[in-house]
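> coords below, sequence missing:
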């Protein structure tokens, strides 16, 4: 019991600092989506590890995996090509992910052509 309490005490501050990535900007150029993220990456133990393009109903049109932390590069922009947006759709949503907190609840609205 005592060991569990000590472990929880040591882990809680790390979880409290585990913030989801913030989507600062996004833009569409043709079939490519460019997204700028900010996240307090600390290294391999905690970093923004992806983002995805979704329709309003949550249908995923594409996912950009981020394979490494960006501790020294904040904010940063990454792109995802070959995103097919269905005809008639005027906006898509960007959702970001962190390797600690998972997919964020907040979605960035991007008006598309």
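That came through, no problem. This one's a predicted model, so the numbers in the text were calculated from it and none came from an experiment.
> from here on, contacts and neighbour counts on C-alpha atoms
OK.
> The helix or strand where residue 61 lies - contacts with which helices or strands?
Under the criterion of DSSP states H and E, residue 61 resides in strand 60-65. Packing partners of strand 60-65 (3 or more C-alpha pairs under 8 Å, 6 or more residues apart in numbering; DSSP states H and E): strand 48-54, strand 76-80.
> Would you mind giving the orientation angle of the first one with respect to strand 76-80?
If I follow you right, that is strand 48-54. Strand 48-54 runs at 50 degrees relative to strand 76-80, counting by axes from the mean of the first three to the mean of the last three C-alpha atoms, to 10 degrees.
> ok, and here's another one to check against it:
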């Protein structure tokens, strides 16, 4: 009888749902890109070089950390370093950007990373300029 099979059907459905929760099909398990470390140097011409360490569980071309940005305290964009490929076997990784002009009066900046699936949203760092 069908009534005798309902507990088994419920159990089977539960196992399917639990399996999807543990192993998402869409690759979202890589999460968002996090900024782990920022080092800043000031050049003789007054511009800055940023050395930013990012961590992201890159899965390949479908989901990877694809940029980091330097923002003023008010959120205005000062510079962006585009990352052109996944870093699946290189985590965390550090990339640099030099020649960044920071307007007078700004003593600290916010550095945010983003990934190709979620955009910005992982851990960012606020850092003092040297």
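Cool, the structure landed. Note that the structure is predicted; figures quoted are calculated from it, not measured.
> and the strand holding residue 61 of structure 1, how far from structure 2 on average?
On superposition with structure 2, the mean distance recorded for strand 60-65 of structure 1 (mean C-alpha distance after the TM-score superposition for structure 1) is 0.4 Å.
> so where is that strand in structure 2?
Counting by TM-score structural alignment, strand 60-65 of structure 1 lines up with residues 77-82 of structure 2.
> what's that stretch in contact with?
Contacts to stretch 77-82 of structure 2, defined as C-alpha atoms under 8 Å, 6 or more residues apart in numbering, come from residues 66-72, 96-97, 100-102.
> Dump the helices and strands packed on strand 60-65 of structure 1 to TSV, plus mean neighbour count and distance to residue 62 of structure 1.
Output for these, formatted as TSV (neighbours: other C-alpha atoms under 10 Å; distance: least, C-alpha to C-alpha, whole Å):
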stretch	mean neighbour count	distance to residue 62 of structure 1
strand 48-54	24	5
strand 76-80	15	8
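> any chance of the ones you listed in TSV, with distance to residue 110 of structure 1 too?
Below are those laid out as TSV (distance: least, C-alpha to C-alpha, whole Å):
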stretch	distance to residue 110 of structure 1
strand 48-54	9
strand 76-80	14
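> Can you tell me which of those is nearest to residue 4 of structure 1?
Across those, residue 4 of structure 1 has its closest neighbour in strand 48-54 (28.8 Å, C-alpha to C-alpha).
> what's the mean distance for that closest one versus structure 2?
Compared with structure 2 after fitting, strand 48-54 of structure 1 has a mean deviation of 0.2 Å; criterion: mean C-alpha distance after the TM-score superposition for structure 1.
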